[in-house]
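Asks: coords below, sequence missing:
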């Protein structure tokens, strides 16, 4: 995000054969006379969630005012807020075209926007609370602080890192309290640059930082013309994930097979195969299989949601739901009806049985870029982008900053070794895992990379076409 001029910032990582990360950036242009500053920010991140049960057990074992209990309580609430926002954004990104590939890091976007929220006041702050679902969280910034600490945990068999950086105009005065809070909660230090005279050089400096944090997977995050002499601040968030599957696919079993884009059209894809035991379930009324593919250490997992079949010219993801046999109230497309409650229930370990299955999964890479401004405004975040209404006075006493742009870029590479990424209800409980000996992901599916302990989604994706 950017304040006081139009800056960009964001980055992600992603190497091949792993789950990758995303990046997003927010830009703020200068306001009219008397309010002339712009803030720009960029972020990238990866989400990976696995065992929901582990975090719940830890929470249940803690009592009273134990500091760890407070930490898990904060992260539980933040998980609900982040997941709700992730799915709200998913629906907005899918409105114009539900048949295209999709990949982004909601944790990257929400953490970058949370830094902007640090400096928001009045209606601007209230609208951000609603758009980001932060009313479901308590102690938002300490919650992100705990989450970042968990994500950056050392001595793991996978590589998962999240980083933040402020790039500020060297001649502009930012509130010390804002800078201190960014550093305290988001480990984001201020790096002074010369946007006024050397904004193109500053753009190169920011892009280099992003590229370095994402192991070269996110390049040229800020395109030419993104920044200008009015740019005052660029907030950057980069998240990178690289991990091997707990049980890898054998490369010699990967073969070319047809991937059914819809009932009448196919494209060739390199299809991986493995016969092994995986947690999975089948949601009968929705006719979807859900399977969990853990990474090494089982602290991160990929969750795949696969429709049973394609029945028409659609992708199969437009399948109609029939919740509680009440079509008038709850009738809609699978993705439109996906909520935090349903996602939590469907992926709950108690809903899954570990079964031996024949798993067919495409080897694929996705790289997606988004200008998130129209999607955020459609979620109700209007004033932050409005020169006449923006109130980011927490960043500067001059109150002359406005958000101009939010850019996000993400990359994922799924292969035999693993993944690299630089970017509901009680009624369901009865749909226990049916006997499904084969999972054939040869048609469009949804996938999520989840961090098990905190249950936060690091990355969201939809694979519709090779």
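Replies: Structure's in. What do you need? Not measured: the values here are computed from a predicted model. Numbering: from 1, shown residues only.
Asks: Please make it C-alpha for all contacts and neighbour counts, starting now.
Replies: Will do.
Asks: Skipping adjacent residues, who's closest to residue 408 in space?
Replies: residue 24 (2.9 Å; CA to CA, 6 or more residues apart in numbering).
Asks: tally of neighbours for that neighbour?
Replies: 39 (other CA atoms under 10 Å).
Asks: contacting residues for it?
Replies: The neighbours of residue 24, taking CA atoms under 8 Å, 6 or more residues apart in numbering as the test, are 9-11, 41-44, 108-109, 112, 236-237, 370, 406-410.
Asks: any idea how far it is from residue 152?
Replies: From residue 24 over to residue 152 the distance is 19 Å, taken as CA to CA, to the nearest Å.
Asks: Over to residue 41?
Replies: Residue 41 is 21 Å from residue 152, by CA to CA.
Asks: Compare those two (neighbour count), which wins?
Replies: Neighbours of residue 41 and residue 152, each counted by other CA under 10 Å, are more numerous for residue 41; the result is 36 against 15.
Asks: Past the helix or strand hosting that one, which element shows up next along the chain?
Replies: If you go by DSSP states H and E, residue 41 is part of strand 38-43. Later in the chain than strand 38-43, the nearest helix or strand by DSSP H and E is helix 52-61.
Asks: Mind naming the longest helix for the chain?
Replies: helix 67-94 (DSSP state H).
Asks: List the buried residues of that helix.
Replies: 69-94 (16 or more other CA atoms under 10 Å).
Asks: Use this one as the comparison:
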């Protein structure tokens, strides 16, 4: 029993390390992406790095050969010293951790894949989407039912985000589309330290960003 307990402790530490390295890789990718996005003095930039990382993780799961290696390098997995064979397990561990958090906030994640109804995914890829990412698989007809396919996707994300995102795609996708990887996040929480709205005034916000690598 003691040996088994020791083994489980080491396994937990090992997976925790993989998860931390995956988080590091995703954070680095997010910062690089932010620096590459167009800037404007009139509008703010709003995007979800986590959603992008999850979608790219699903793309990595389905890639093979040179494409898989390019994604492994491009997403920063290699730089963060995480092995190719544990990336997907780290995503699964991270997802489990998020779902187990207990707080006064609500965090719902919508992960899915819209698949053209005439193609079949490899069982190995389908298992990864289900087990590592908890993805919903949506069968649609991108060729003959363009608008209907978009309506299915929009209806799915509408339900997953409790009505906050009503329109993911406004027009039918190209008829050559075979697979669309989907991710959205619904978050609702309260401030840890509530501020008095009467003390709030509109002023210019100056932000100083320090980036170190």
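Replies: Looks like it arrived, so ask away. Just so we're clear, the structure is a prediction, and the values are computed from it rather than from any experiment.
Asks: TM-score of the superposed pair?
Replies: With the length set by TM-score structural alignment, normalised by the length of the second structure, the two chains reach a TM-score of 0.85; 203 aligned residues with a CA RMSD of 2.2 Å.
Asks: Which parts of the first structure are helices?
Replies: So, for the first structure - with DSSP H - the helices run 52-61, 67-94, 106-118, 122-131, 140-151, 176-186, 195-213, 334-337, 340-346, 373-378.
Asks: Aligned to residue 146 of the second structure, what sits in the first structure?
Replies: Matched by TM-score structural alignment, residue 146 of the second structure corresponds to residue 199 in the first structure.
Asks: wait, that match sits on residue 232?
Replies: No: with contact defined as CA atoms under 8 Å, residue 199 of the first structure does not count as touching residue 232 (10.1 Å).
Asks: So the two - more neighbours on which side?
Replies: Counted by other CA under 10 Å, residue 199 of the first structure and residue 232 do not tie: residue 232 has more neighbours, with 36 against 21.
Asks: any idea how far whichever residue in the second structure pairs up with that one is from residue 140 of the second structure?
Replies: Superposed on the second structure with TM-score structural alignment, residue 232 of the first structure falls opposite residue 178. Separation of residue 178 of the second structure from residue 140 of the second structure (CA to CA): 9 Å.
Asks: tell me the contacts of the match of residue 232 of the first structure?
Replies: Applying CA under 8 Å, 6+ apart, the residues contacting residue 178 of the second structure are 115-116, 119, 142.
Asks: What distance do you get for residue 71 of the first structure to residue 212 of the first structure?
Replies: 31 Å.
Asks: Now do the strand holding residue 41 of the first structure: which range of the second structure does it align onto?
Replies: Using TM-score structural alignment, strand 38-43 of the first structure finds no match anywhere in the second structure.
Asks: relative to helix 106-118, how tilted is that strand?
Replies: Put simply, strand 38-43 of the first structure runs at 150 degrees to helix 106-118, going by axes from the mean of the first three to the mean of the last three CA atoms, to 10 degrees.
Asks: what's the longest strand along the first structure aligned against in the second structure?
Replies: Ranked by residue count and defined by DSSP state E, the top strand of the first structure is strand 266-283. Counting by TM-score structural alignment, strand 266-283 of the first structure falls onto no part of the second structure.
Asks: Can you list the buried residues in that strand?
Replies: Quick answer for strand 266-283 of the first structure (16+ other CA under 10 Å): 266, 269-274, 278-283.
Asks: which non-adjacent residue is nearest the match of residue 146 of the second structure?
Replies: Counting by CA to CA, 6+ apart, the residue nearest residue 199 of the first structure is residue 228, at 5.7 Å.
Asks: so how many other residues sit close to that neighbour?
Replies: 21.
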